[in-house]
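K.L.:
got a structure for you, letters missing:
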């Protein structure tokens, strides 16, 4: 694996042949390296990425994995995936060949996660730990499928963390209405009203345009807004069932109409709300502290809406359709704990089948 000196520029370059994924022999030349070592490292890493076997370095596998996923996942998903991988996986496994990552290595890494804390000294949440562990497992599953890795060591190492938080953070209607009295900006106030009384995701809210507010007092939810690396994007909804048209109460429809009437040059296809998700998160935290309320996330207003519907007596199917979940099972897995008396109601109905006189 030689490197060559460019005497005119006083730099080094790598010059070599390789076989691409189609089996074709190709030539590669890369110039401008300050040292011979940098040129050799470039060639080594490049050839490693062409490898189809389990002796590929984890860092090279990651580059190939992310390049592949770029075509299959949404930009927002890719952004989060890159963040977790670069922060939590590469520092520990980057220099290892994937065939050398065994169960012991994974468990030692897991133990580090279990004893780690965030920048405020607070231990990682069980759900965050599970998310990180799942990401490593996903990468190694990819290696099993495409790089001849014999098996995924994460399976033998076991799962850590929890898939769901032990306690869901929500606000009651009374808490929300008290919170909203502390909001001074009309746009922010309306945005929080929409979130609480529709259960929309924040990205769905921020993508709303005047043409999405229908005369039948319904909102057409058909797109998702995101900011990725400073670039504004309108994306397709999270799942096919996320495309939905939901009814809204009269007061919310009137608020939206009054607000849009005040907007300057409010074109039908332009966003109604011009702030970002970060601005919403900052405002809800700041005003919750002012109101001496439990601190919740913007997404927890969606949970609060679901809780409100369940308290009002709506069944799980109705809640699922309004929230735009892909399946009723998703809704049940998330909110079943809010139906604590389901067994008693079921038993009561079965009893009335046999003994109607008890009704």
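P.N.:
All right, it came through fine. Just so we're clear, the structure is a prediction, and the values are computed from it rather than from any experiment. Numbers count the residues shown, from 1 in each chain.
K.L.:
from here on, just use CA atoms for contacts and neighbour counts.
P.N.:
Will do.
K.L.:
which residues of the stretch 51-200 of the chain fall in helices?
P.N.:
58-69, 75-84, 90-93, 103-114, 126-146, 153-157, 173-180, 186-198 (DSSP state H, counting those that start in this stretch).
K.L.:
so the closest residue to residue 214 other than its chain neighbours: helix, strand or coil?
P.N.:
Closest residue to residue 214 apart from its sequence neighbours, by CA to CA, 6 or more residues apart in numbering: residue 220 at 7.2 Å. Following DSSP: H, G, I helix; E, B strand; the rest coil, we place residue 220 in the strand state.
K.L.:
this is the other structure I want to compare:
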């Protein structure tokens, strides 16, 4: 094919590269560009601009994701967006080596934008509906609860100044950003049952820094009971906080994931002989707490509230596989009910 100018030739080359050499796809793209209404980029900006109650950092992240993952289709008219476009976009995401979870998360942003476009009258149906997400072929979901022996081995090598903080994490399952912002006013250690109040967390600002704000969801705002041993471990730090954060670095700085890993977690794991894939993540402490609570008999509803999950479905999907005994208990309960004469709670039937 010949072109009138180098600029025109380079434009067609760009189109061919973006459409994997398919002239049919380019023709469809040109037809879509002639349709009315906003482009994909404009529709995203309208959708994000309408979001309410969303942190500035989250809005910035959404806009960054649009630039990162939708640049190839940014100038297409949203009114011409169809199911084939969604499938092609997902294949493009897969070809970049992105994880199924990342694709699912970004597809959720796309679907939300298209729903807004429907409300604005630019589409009739959402083309994301019915398009199956790629399967996650990983053997595990990355969750690695620790055994009591592994936890004890790490704590035996831990810098003593950090042990109360890790005692709190393993005893509550708190998220790191929840635990590091706690002040002495959040602890009620002299109650019959010691309690910790969670009503704030660290958040990222639009500039990339940190600020203190409310938890992300209503369920994240909660009061959690702690064991007497945990209360006694943290008591000296609570009583000497002097209006500041209860848990800090050795020199008084704010605990962040990176500096906690570098100064405390990594050295202790290395000294305990846990390296490479055998070394658990700090976030696995939360999973470990959940698995230990389940092993101890805590029901999934109570655990969900304790962890601050917005929905019990989240807890069940995350930790349901750790509840094999529940299946047997359910079967035993069902058998006991059905063997009753008449079944418990049901009236006798008369002919």
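P.N.:
Happy to help now that I have it. Worth saying up front: this structure is predicted, and the values here are computed from it rather than measured.
K.L.:
which position in structure 2 pairs with the residue nearest to residue 214 of structure 1?
P.N.:
Superposed on structure 2 with TM-score structural alignment, residue 220 of structure 1 falls opposite residue 197.
K.L.:
so how far is residue 11 of structure 2 from its match?
P.N.:
59 Å (CA to CA, to the nearest Å).
K.L.:
looking at these two, which is more packed in?
P.N.:
Comparing residue 197 of structure 2 with residue 11 by neighbour count (other CA atoms under 10 Å), the higher total belongs to residue 197, at 17 against 12.
K.L.:
OK, contacts around the more buried one?
P.N.:
Shown in contact with residue 197 of structure 2 (CA atoms under 8 Å, 6 or more residues apart in numbering): 186-187, 221-224.
K.L.:
mind listing which of the residues you listed are in helices?
P.N.:
Assignment to helices by DSSP state H places none of the contacts of residue 197 of structure 2 there.
K.L.:
farthest pair within the residues you listed?
P.N.:
Using CA to CA, the pair of the contacts of residue 197 of structure 2 lying farthest apart is 187 and 221, separated by 14.3 Å.
K.L.:
now do the most centrally placed residue in structure 1 against residue 153 of structure 1, distance only.
P.N.:
Centrality entry for structure 1: nearest residue to the mean C-alpha point is residue 77, 5.5 Å, by CA atoms, centre = their mean. Residue 77 of structure 1 sits 25 Å away from residue 153 of structure 1, going by CA to CA.
K.L.:
equivalent analysis for residue 266 of structure 1, please.
P.N.:
Taken as CA to CA, the span from residue 266 of structure 1 to residue 153 of structure 1 is 55 Å.
K.L.:
swap in residue 240 of structure 1?
P.N.:
In this view, residue 240 of structure 1 and residue 153 of structure 1 are 34 Å apart by CA to CA.
K.L.:
do residue 260 of structure 1 as well
P.N.:
For residue 260 of structure 1, the distance to residue 153 of structure 1 (CA to CA) stands at 55 Å.
K.L.:
who has more neighbours out of these two?
P.N.:
Relative neighbour count places residue 153 above the other of residue 260 of structure 1 and residue 153, with 21 against 18, counting by other CA under 10 Å.
K.L.:
quick check: that one touching residue 100?
P.N.:
No. Residue 153 of structure 1 is beyond contact range of residue 100, at 10.1 Å (criterion: CA atoms under 8 Å).
K.L.:
many thanks, have a good one.
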